[in-house]
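1. turn this into a model:
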Amino acid sequence: MSLQNYLNTPMGILYSEMGAFFSFSSEQFNKKKVENTIYVSLGAGLLVPKCNVKSFIEEFDKIKDAAIKQDIEDNGIDAIILRELSNYECFYTGEIEDCVEALKCYSITETQIYTVFNFHRE
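-> I've put the predicted structure just below:
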């Protein structure tokens, strides 16, 4: 299980409630837009009605924080680190930088990651 698994359902609800959607072309945008609504891009193709941007960001942060907390409770820090080391193929490359970047939102330190990396390295 990854952080994304914890985010999927609540984020889907948030998108629906806030009128947010992903669009990567004019055709997609035209299918999903609501007339007379101004949209703001939040990056990576995510569009949110301008009137909902502040609320969307606040709710997104709450959802992300709750998902991280649940991931830690369910899996523990070491298992999360090991999962991300594997996801980023750190044992293959011998480098942990991508894992360090991915786990910044968890407030996991580089030292913690190195400890798990060195323990599990063959």
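2. from here on, contacts and neighbour counts on C-alpha atoms
-> Fine.
3. and the residue of the chain most remote from its centre, helix, strand or coil?
-> Farthest-out residue of the chain from its mean C-alpha position, per CA atoms, centre = their mean: Asn36, at 30.2 Å. Under DSSP: H, G, I helix; E, B strand; the rest coil, Asn36 falls in the coil class.
4. run this one through as well so I can compare:
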Amino acid sequence: MSLSNYTQEKQTALFESTGAFFAFSNEQLAEKKKEGVTYVSLGAGLIAPKDNAKALIEGLEKITAEGIKQDLEENGKEKIIDRELANYECYYTGDPSDCIEALEPYGITREEVLARL
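-> Sure thing, here's the model as predicted:
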């Protein structure tokens, strides 16, 4: 279980409705782009029609916020912290930095993460 379990379907639907796609090479971009549409790169390979970029960003932010809310309601902070400590292999590396950063949008503090190590 992870945040993507709560967001993936909604994100996919948003990508489809806004004409967004991922492209990691010029060949992929050429394959997916449509004639007469101006595209912008939103980072991490995400490409969107310029006219839909703002709606896409706002939609992704809303989907993420809703997913975090649902995750917290269903799992609670402690289970989420434990899950992410395991996902980032913090028990092996001894470095919880990535986990702490990933949980910031949840409103979970560094101290809360360190208390679960």
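5. what's the TM-score for these two chains?
-> The TM-score (TM-score structural alignment, normalised by the length of structure 2) is 0.96; 117 aligned residues with a CA RMSD of 0.8 Å.
6. now do the contacts for the residue farthest from the centre of structure 1.
-> Asn36 of structure 1 makes contact with no residue, according to CA atoms under 8 Å, 6 or more residues apart in numbering.
7. can you tell me how far it sits from Cys51 of structure 1?
-> Distance of Asn36 of structure 1 to Cys51 of structure 1, given as CA to CA, to the nearest Å: 12 Å.
8. longest helix of structure 2?
-> Using DSSP state H to define each element, structure 2 has its longest helix at helix 53-87.
9. rewinding a little: for Ile81 of structure 1, see how far away the residue farthest from the centre of structure 1 is.
-> 46 Å.
10. next: Pro49 of structure 1.
-> 36 Å.
11. which of these two has more residues huddled nearby?
-> Just comparing Pro49 of structure 1 and Ile81: by other CA atoms under 10 Å the higher neighbour count belongs to Ile81, 24 against 18.
12. what's the closest non-adjacent residue to the more buried one?
-> Leaving aside its sequence neighbours, Ile81 of structure 1 sits nearest to Ile113 (CA to CA, 6 or more residues apart in numbering; 6.2 Å).
13. next, count neighbours for Phe29 of structure 1.
-> By other CA under 10 Å, neighbour count at Phe29 of structure 1 equals 15.
14. make sure it is indeed in a helix.
-> Yes. Checked against three-state DSSP, Phe29 of structure 1 lies within a helix.
15. so who does the residue nearest to it when sequence neighbours are not counted touch?
-> In space, and not counting its chain neighbours, Phe29 of structure 1 is closest to Ser23: 5.4 Å by CA to CA, 6+ apart. The contact partners of Ser23 of structure 1, taken as CA under 8 Å, 6+ apart, are Phe29, Gly45, Leu46, Leu47.
16. which ones among those residues map onto helices?
-> Per DSSP H, the contacts of Ser23 of structure 1 map to helices at Phe29.
17. just the contacts of Ser23 of structure 1 now: which is nearest Phe91 of structure 1?
-> Gly45 (32.1 Å; CA to CA).
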